[in-house]
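1. Just a sequence and a predicted model for now, questions to come.
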Amino acid sequence: MIIDMKERLAIHSFFIWGSRKEVSGIIRLLVPILTLVSGITLGVLVIVWMERKISAGIQQRIGPEYAGPLGIVQPLADGIKLLFKEDLLPSRGNTRLFSVGPSLAVLSVLLTYSVIPFGYHLVLTDLSIGVSLWIAISSIAPIGLLMSGYGSNNKYSFSGGLRAAAQSISYEIPLTPCVLSISLRVIR
């Protein structure tokens, strides 16, 4: 079967246009999400910077001023410092629980983004139970806090993990009826 040059060019251009449509569809999906997430991240950086400056003013001390102009890059420097800190594992504790606990807490937060609508037709997972799934997934975080506190085999770390889990649950208890009452009001 012989394919002449014109047909090869047509087939090649079809594949190029098909891949371009897929790439443009992915870009159309990711740009609003990345815009929203980067805006939230920038807002958090500014709020942390303002909180540190205001706290320094109240306590009559010098706040962050060396990292960038007026210390505006200080929250970013703190985040980079946290990323490159040494990972210490407890010698007598359960290292698997100690390592998996924080990962489970972060994973539950990241999974909640799957049901958040970023636009009118822009949602990663379109479910009819999105609000209930959001509440259920975010309720997994206290388990990770308990796992990391218990895995250290230290009574002070375990009591800190219990306190963090209790605080997280105490925020979720009033959140759930508020969110569900609004969603029930919207459903007709």
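-> The structure has been received and is ready for your questions.

2. can we go C-alpha only for contacts and neighbour counts from here?
-> OK.

3. what about Ser13, neighbour count?
-> The local packing of Ser13 (other Cα atoms under 10 Å) involves 12 other residues.

4. which helices and strands does the helix or strand in which it is found pack with?
-> Counting by DSSP states H and E, the element that carries Ser13 is helix 5-58. With contacts taken as 3 or more Cα pairs under 8 Å, 6 or more residues apart in numbering; DSSP states H and E, helix 5-58 sits against helix 74-83.

5. how far out from the middle of the chain is the helix it packs on?
-> 17 Å (Cα atoms, centre = their mean, to the nearest Å).

6. buried stuff in it?
-> In terms of neighbour count (16 or more other Cα atoms under 10 Å), helix 74-83 has its buried residues at Gln74, Pro75.

7. again, but for stretch 34-54
-> Leu45, Val46, Val48, Trp49, Arg52, Lys53.

8. now do stretch 168-187
-> For stretch 168-187, by 16+ other Cα under 10 Å, it's Ser168, Ile169.

9. putting a second one here so we can go through both:
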Amino acid sequence: MAENPTTATAPGSAPDNKGRGRGNGERRERRDDREKDKSPYMERVVFINRVSKVVKGGRRFSFTALVVVGDGNGTVGIGYGKSKEVPQAIAKAVEEAKKSFFVVPRVQGTVPHPVQGETAAGVVLLRPASPGTGVIAGGPVRAVLECAGISDVLTKSLGSNNAINMVHATVAALKMLESPAAIAARRGLALEDVAPAAIIRASQMTVGA
């Protein structure tokens, strides 16, 4: 009669189940921490650079980070951080960006009118686009526009291709935007005299929402 094979266990040993429950608990804690750390803002790292400083004992290296932060619904800001480690530099840049938030006027997901921003050697042109066009822009400019909640726009860089200059020029252009109502009030005219009917309807729908 054949015997059923059994697995031999060394005396005094126990099944290898130790640590499994603890590992699952640690994973749940890490997952809970990540959920707590989720921010309602969009964060885009545009530029990271390593810089060095010559001191008596040699060179000291640090990192700088340029970050764009926005809620994707008309609020955006940029920040610049510096630290010995990349994560700390990004964290500092995010905090600085949140302190520089400003509101961007939008009409149907695009800019109300053409505008050109200039900062140092950076020059960026923004033009309205019809729904469905998308964000026609390069990396640094796209990051700012998407965080600001602009979904349809035509852009062109007319100056330096430096990422920092392009980001600052884009922010300068966004800060120059005015809503149709603000333009009409500044000129002392009726809203119908300064904006097409479609833009007026879109503005009223945005206010009503």
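-> Perfect, I can see it now. Note that the structure is a prediction, hence the values are computed from the model and not measured.

10. TM value for the aligned chains?
-> Remark: TM-score between the superposed chains equals 0.22 [TM-score structural alignment, normalised by the length of the first structure]; 74 aligned residues with a Cα RMSD of 5.5 Å.

11. Helices along the second structure, start to end?
-> 20-37, 86-99, 139-147, 163-175, 180-187, 197-208 (DSSP state H).

12. got the angle for the shortest one vs helix 197-208?
-> Using axes from the mean of the first three to the mean of the last three Cα atoms, to 10 degrees, the direction of helix 180-187 of the second structure lies 110 degrees away from that of helix 197-208.

13. go on, the first one?
-> Angle between the axes of helix 20-37 of the second structure and helix 197-208 is 120 degrees (criterion: the same axes, to 10 degrees).

14. Find the centremost residue of the first structure, please.
-> A centroid search over the first structure (Cα atoms, centre = their mean) returns Leu110, at 4.2 Å, as the residue closest to the centre.

15. Let me have the helices of the second structure in TSV, adding mean neighbour count and distance to Leu66 of the second structure as columns.
-> Putting those into TSV (neighbours: other Cα atoms under 10 Å; distance: least, Cα to Cα, whole Å) gives the following:
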stretch	mean neighbour count	distance to Leu66 of the second structure
helix 20-37	11	21
helix 86-99	19	6
helix 139-147	23	10
helix 163-175	22	8
helix 180-187	14	32
helix 197-208	13	32
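
16. Can I get these in JSON lines including distance to Gln116 of the second structure?
-> As requested, the helices of the second structure are exported to JSON lines (distance: least, Cα to Cα, whole Å):
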{"stretch": "helix 20-37", "distance to Gln116 of the second structure": "37"}
{"stretch": "helix 86-99", "distance to Gln116 of the second structure": "22"}
{"stretch": "helix 139-147", "distance to Gln116 of the second structure": "13"}
{"stretch": "helix 163-175", "distance to Gln116 of the second structure": "5"}
{"stretch": "helix 180-187", "distance to Gln116 of the second structure": "17"}
{"stretch": "helix 197-208", "distance to Gln116 of the second structure": "20"}
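
17. Can you check which of those gets nearest to Ser52 of the second structure?
-> The closest of those to Ser52 of the second structure is helix 86-99. By Cα to Cα, the value is 13.9 Å.

18. ok, and what's touching that closest one?
-> 43, 45, 48, 63-69, 77-83 (Cα atoms under 8 Å, 6 or more residues apart in numbering).

19. hmm, try it at 10 Å
-> Helix 86-99 of the second structure is contacted by residues 41, 43-45, 47-50, 62-70, 75-83 when judged by Cα atoms under 10 Å, 6 or more residues apart in numbering.

20. what number of residues lie near Tyr80 of the second structure?
-> Residue neighbour count, defined by other Cα under 10 Å, stands at 21 for Tyr80 of the second structure.

21. Which helix or strand contains the residue lying closest to Ala141 of the first structure once chain neighbours are set aside?
-> Distances taken as Cα to Cα, 6 or more residues apart in numbering put Ala105 closest to Ala141 of the first structure, at 4.2 Å, once the chain neighbours are dropped. Taking DSSP H and E as the definition, one finds Ala105 of the first structure inside helix 95-111.
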